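Trainee: From the sequence below, what's the structure:
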Amino acid sequence: MTGESTLKEVIARLGKAIEALEHAASARLEHEQDYLDADAEVQRMNADRARLAQELDNSEARAERLEETNKEVSRRLVTAMETIRAVLDR
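Mentor: Okay, here's the model as predicted:
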């Protein structure tokens, strides 16, 4: 009987080992999927960052153009006011 009980014990241990291996493989696959999900999220965030950086650059360039236009309009208004004062003073 000892041979038979030893065989049963070995089979039970083998079953537990296979079960533990299945759990480890399952956990590994789940971890890998989490990693892939995180990697995809990082790629989306990098794409968003690049898009936002481009939009910011475009907005800054537009703001600079508007500032230059504003300065030119202000300069022209001052010239026009000075011309009108000169005409009125005559």
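Trainee: hey, let's count contacts and neighbours off CA atoms from now on
Mentor: Will do.
Trainee: just the helices in this protein please.
Mentor: 2-89 (DSSP state H).
Trainee: this one next, for a side-by-side:
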Amino acid sequence: MTSPLDDAMKRLDAALGLLEASVSRRLDAEKRKGSLETELQLMQDDRSRLAEELDGALTQIKRYEVATDDVGQRVQLAILAVQNVLSQAGQLELEEG
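Mentor: You can find the predicted model right below:
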């Protein structure tokens, strides 16, 4: 037969074991939470950096589009000028011949 003191000590020991396990789980959860918060902050920083890079790339693309349109217009004008010169040269040949 065990004494009431021994029973109380066993219950106290079991309760302390449960408390230690609970504290350990809580500390692990806090560590994970801290890691997740750090990871989230890194992801937000990456997102901001990528958004800035995307904005810069879009601005550059718009500049290239404007330049391309300008070059296209100049090429069209050059083609018309060459066609005009060739047309006039052809008319001169007809008039001389």
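Trainee: Tell me the counterpart of Gln54 of the first structure in the second structure.
Mentor: For Gln54 of the first structure, the aligned residue in the second structure is Glu52 (criterion: TM-score structural alignment).
Trainee: To which residue of the second structure is His23 of the first structure aligned?
Mentor: Per TM-score structural alignment, His23 of the first structure is aligned with Ala21.
Trainee: picking up where we left off before, what number of residues lie near the match of Gln54 of the first structure?
Mentor: If you count neighbours by other C-alpha atoms under 10 Å, Glu52 of the second structure ends up with 12.
Trainee: residue contacts, the match of His23 of the first structure?
Mentor: Under the criterion of C-alpha atoms under 8 Å, 6 or more residues apart in numbering, the contact list for Ala21 of the second structure is empty.
Trainee: What separation do you get for it and Ala29 of the second structure?
Mentor: 12 Å (C-alpha to C-alpha, to the nearest Å).
Trainee: what do you get for Leu18 of the second structure?
Mentor: For Leu18 of the second structure, the distance to Ala29 of the second structure - C-alpha to C-alpha - is 16 Å.
Trainee: Next one: the residue most central in space within the second structure from Gly56 of the second structure, what distance?
Mentor: For the second structure, Leu50 is the residue whose C-alpha lies nearest the centre (C-alpha atoms, centre = their mean; 4.0 Å). To Gly56 of the second structure, Leu50 of the second structure is 10 Å away according to C-alpha to C-alpha.
Trainee: same thing with Gln91 of the second structure?
Mentor: Counting by C-alpha to C-alpha - Gln91 of the second structure and Gly56 of the second structure are separated by 52 Å.
Trainee: ditto for Gln88 of the second structure
Mentor: Taking C-alpha to C-alpha, one finds Gln88 of the second structure at 48 Å from Gly56 of the second structure.
Trainee: Alright, calling it a day.
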